[in-house]
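Participant: Build me a model from this:
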Amino acid sequence: MQKKYNRLVEIIKDMESVVVAFSGGVDSTLLLKVAQDTLGDRVIAVTITSPFHAKWEETEARELAVKIGAKHIMLPKTLENGALKYNPVNRCYLCKKDVFSDIQDYAARNGYQWVADGTNQDDAADYRPGMQALRELNIRSPLLEAGMTKQEIRELSEKMGLTTWDKPPYACLLTRIPYGQEIKEEDLQRVDQAESYLMSLGFRQVRVRLHGNMGRIEVAKEEFAEILKIHKLEQINQVFKELGFQYAALDLEGYRTGKMNDGIVR
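Facilitator: Model prediction:
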């Protein structure tokens, strides 16, 4: 891992100046920390704010950038991209192409040589059409270039004192909506509020998938005993109804990354 870390530092040093696409997740936080330590004021973090990003995540990104000591801006986006309206299978490609084009424009206007993201070695194993957009735009992925796995990123983050070292994986709110279903801002807000509520109860690994008027809850299997307590079920059901869900259901398989990709022909 030390060799990979040294390789990461050399990659970033050779970039000379960089805009880090910063979500505040495990990967982008480590990338920003190493970039800041290596390049100082030749680094800036850019966080996208949009209806398809959770509000708590945007707040955390601001706080983390301050702790790291990096320059940081929020770049707003809307749902104006008509190609995303019905949540196509290649939504990640379309979204990343749009978002990273804007980040590249910002980098060019402000004299930064590169845009970098937190893609790591393990990301190649899942269905991730967004990676094609990154290649087409020549976005750098230093963690991937250094050969770092998710586990190595977590271990290194812990050694560096980053509070995100054990942060559960997260993804944009579009992944809560089935492919082919119309994206509505009020649905994204409802899902965001439902997930934030479950997190406030202490559940760490949470997804609320929207299926018509039903919210399908995914939590880690080790948290089943807690969520299945009668008073918790009644409490959750009541809050979900207040948020506009007619039904609340628990996925008996538990949380699994990329579950909405099941059945896709790749």
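Participant: For the rest of this, base every contact and every neighbour count on C-alpha atoms.
Facilitator: Fine.
Participant: quick one: secondary structure of the residue most central in space within the chain?
Facilitator: With distances taken as Cα atoms, centre = their mean, residue 171 lies nearest the centre of the chain, 3.8 Å away. Using DSSP: H, G, I helix; E, B strand; the rest coil, the structure places residue 171 in coil.
Participant: how close does it get to residue 92?
Facilitator: 11 Å (Cα to Cα, to the nearest Å).
Participant: how much space is there between the closest residue to residue 42 other than its chain neighbours and residue 110?
Facilitator: Nearest residue to residue 42 in three dimensions, chain neighbours excluded: residue 17, at 4.8 Å (Cα to Cα, 6 or more residues apart in numbering). Distance from residue 17 to residue 110, counting by Cα to Cα: 11 Å.
Participant: Compare the two (neighbour count), which wins?
Facilitator: residue 17 (22 against 10; other Cα atoms under 10 Å).
Participant: number of nearby residues for residue 162?
Facilitator: 18.
Participant: Same check on residue 60?
Facilitator: 14.
Participant: Would you mind giving the secondary structure of residue 48?
Facilitator: strand.
Participant: how close does the closest residue to it other than its chain neighbours get to residue 50?
Facilitator: Nearest non-adjacent residue to residue 48, counting by Cα to Cα, 6+ apart: residue 75, 4.8 Å away. Taking Cα to Cα as the measure, residue 75 falls 9 Å from residue 50.
Participant: So for these two, which residue has more residues nearby?
Facilitator: For the pair residue 75 and residue 50, the greater number of neighbours falls to residue 50 (18 against 14), based on other Cα under 10 Å.
Participant: Quick check, the more buried one in contact with residue 77.
Facilitator: Yes. At 5.0 Å, residue 50 counts as touching residue 77 under the criterion of Cα atoms under 8 Å.
Participant: Going along the chain from whichever helix in the chain runs longest, find the next helix or strand for me.
Facilitator: The helix that spans the most residues within the chain, counting by DSSP state H, is helix 91-109. Note on helix 91-109: by DSSP states H and E, the next helix or strand toward the C-terminus is strand 114-116.
Participant: Alongside the first, I'd like the structure of this one:
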Amino acid sequence: MNNRALALFSGGLDSILAIKVSQRAGADVTALHFINPFVSEVKTEYIKEKAKELGVPLILEPLGDDYLEIILKPKYGYGKAMNPCIDCRAFMLKKAKELLPKYNASFLISGEVLGQRPKSQMRHSMQQTAREAGVEDILVRPLTAKNLPPTLPERLGIIDREKLLDFSGRNRKPQMALARELGIQNYPSPAGGCLLTQVEYGKKLKDLINHGQYDLREIKRLNIGRQFRLSHGAKLIVGRNHEENEALKASAKDSDILMRVQNFKGPLAVLTGNDISYVALKTAARITARYADCPKEQKVTVTFYRINNPKNKEAIEVIPMASEEVSTYRIE
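Facilitator: Next up is the predicted model:
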């Protein structure tokens, strides 16, 4: 066993401190960041910047379809929303363990703190995730290590247990004090990140699952725009601003239909699905017109085209849908 470790790195304060404390205790650390489709607030560029500030190599590892399967059918269930925290943590630890030989590393580091989170960081659940991932004796939690049994790297003296910490509970003042001591600034709020903990997001995700549209592209669009279920095989997403309009256009696939109201300011809308009927098309046009700066009680022209054939534009005349009717289609 050598002193090289992979540290699960979210970019949050705990993961930053875990790297610093581990280095101080003798570990040669490489940061490992899983690119998670359900985490919106931590951007890849920020992660790169923080790793550079810490002076550690960085591995960016995308999560794929096997990760989506545990979200769909978690062994240990969900939290208050669609957040399978224990299954998610175990999955990432298992993936990290699989990467150890590739990077000639011997153990893992995590920024977990005993008692900090009510579901995933209780003693029982921390033991459970480590056991499920098969990392019980090679997972070092440097911020809370003295509250836990010594791991193999500690027992062998590869990492100095005396330089590890005993943080516990939900009070984050010790972490903030340590950050000041180490000169660490500009770290994100601990509340940020996982969309699966949001009830409204969970409803949108359940809609995807129930209608057979469960893939990474659709998941990445769940947090963009107003979303409407038109039929089992058709869904509409309407941008709320220029940034969302651009994001929708960039995310469109060949079979998607893009819509705008002609001659009026308004949103870009994307009609997607595997069974788009004329009725769904007309309904989508009426909803799109509802959010445009146009008269609401007379016909307007909505142009539409498929992303793979933008020159072949078609048009349909519709009366914008009334707000009361729009609400019957909205996913919320």
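Participant: circling back to that earlier point, report the set of residues contacting both of residue 50 and residue 77 of the first structure.
Facilitator: Shared contacts of residue 50 of the first structure and residue 77, defined by Cα atoms under 8 Å, 6 or more residues apart in numbering, are absent.
Participant: For the second structure, which segments count as helices?
Facilitator: 13-24, 44-54, 65-72, 85-99, 123-133, 152-155, 173-182, 199-210, 216-220, 242-251, 278-290, 323-329.
Participant: Mind putting the ones you listed into CSV with distance to residue 268 of the second structure?
Facilitator: Shown next, in CSV, are those (distance: least, Cα to Cα, whole Å):
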stretch, distance to residue 268 of the second structure
helix 13-24, 38
helix 44-54, 27
helix 65-72, 29
helix 85-99, 34
helix 123-133, 43
helix 152-155, 55
helix 173-182, 43
helix 199-210, 20
helix 216-220, 17
helix 242-251, 5
helix 278-290, 8
helix 323-329, 17
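Participant: of all these, which lies closest to residue 189 of the second structure?
Facilitator: helix 13-24 (8.2 Å; Cα to Cα).
Participant: Go through the helices of the second structure and name the closest to residue 110 of the second structure.
Facilitator: Going by Cα to Cα, the one of the helices of the second structure nearest residue 110 of the second structure is helix 13-24, 6.6 Å.
Participant: Could you name the helices and strands sitting against that closest one?
Facilitator: Using 3 or more Cα pairs under 8 Å, 6 or more residues apart in numbering; DSSP states H and E, the elements in contact with helix 13-24 of the second structure are strand 4-8, strand 28-35, strand 107-109, helix 173-182.
Participant: could you dump these to CSV with distance to residue 282 of the second structure?
Facilitator: Formatted as CSV, those follow (distance: least, Cα to Cα, whole Å):
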stretch, distance to residue 282 of the second structure
strand 4-8, 48
strand 28-35, 37
strand 107-109, 54
helix 173-182, 55
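Participant: With respect to residue 222 of the second structure, which of the ones you listed lies nearest?
Facilitator: strand 28-35 (16.4 Å).
Participant: hmm, who's touching that closest one?
Facilitator: In contact with strand 28-35 of the second structure (Cα under 8 Å, 6+ apart) are residues 3-10, 19, 22-23, 44, 47, 51, 56-63, 92, 96.
Participant: let's see 6 Å
Facilitator: Outside of strand 28-35 of the second structure, the residues within contact range by Cα atoms under 6 Å, 6 or more residues apart in numbering are 3-9, 56-63.
Participant: Residue 78 of the second structure: how many residues sit nearby?
Facilitator: For residue 78 of the second structure, using other Cα under 10 Å, the count is 18.
Participant: Residue 95 of the first structure versus the aligned residue in the first structure for it, what's the distance?
Facilitator: Superposed on the first structure with TM-score structural alignment, residue 78 of the second structure falls opposite residue 89. Separation of residue 89 of the first structure from residue 95 of the first structure (Cα to Cα): 11 Å.
Participant: can you list residues touching both of those two?
Facilitator: Contacts common to residue 89 of the first structure and residue 95, judged by Cα under 6 Å, 6+ apart, are absent.
Participant: follow-up on the earlier one: which residues touch the match of residue 78 of the second structure?
Facilitator: residue 179.
Participant: From residue 50 of the first structure, how far off is it?
Facilitator: From residue 89 of the first structure to residue 50 of the first structure the distance is 20 Å (Cα to Cα).
Participant: ditto for residue 38 of the first structure
Facilitator: 30 Å.
Participant: out of the helices of the second structure, which comes closest to residue 145 of the second structure?
Facilitator: helix 152-155 (9.6 Å).
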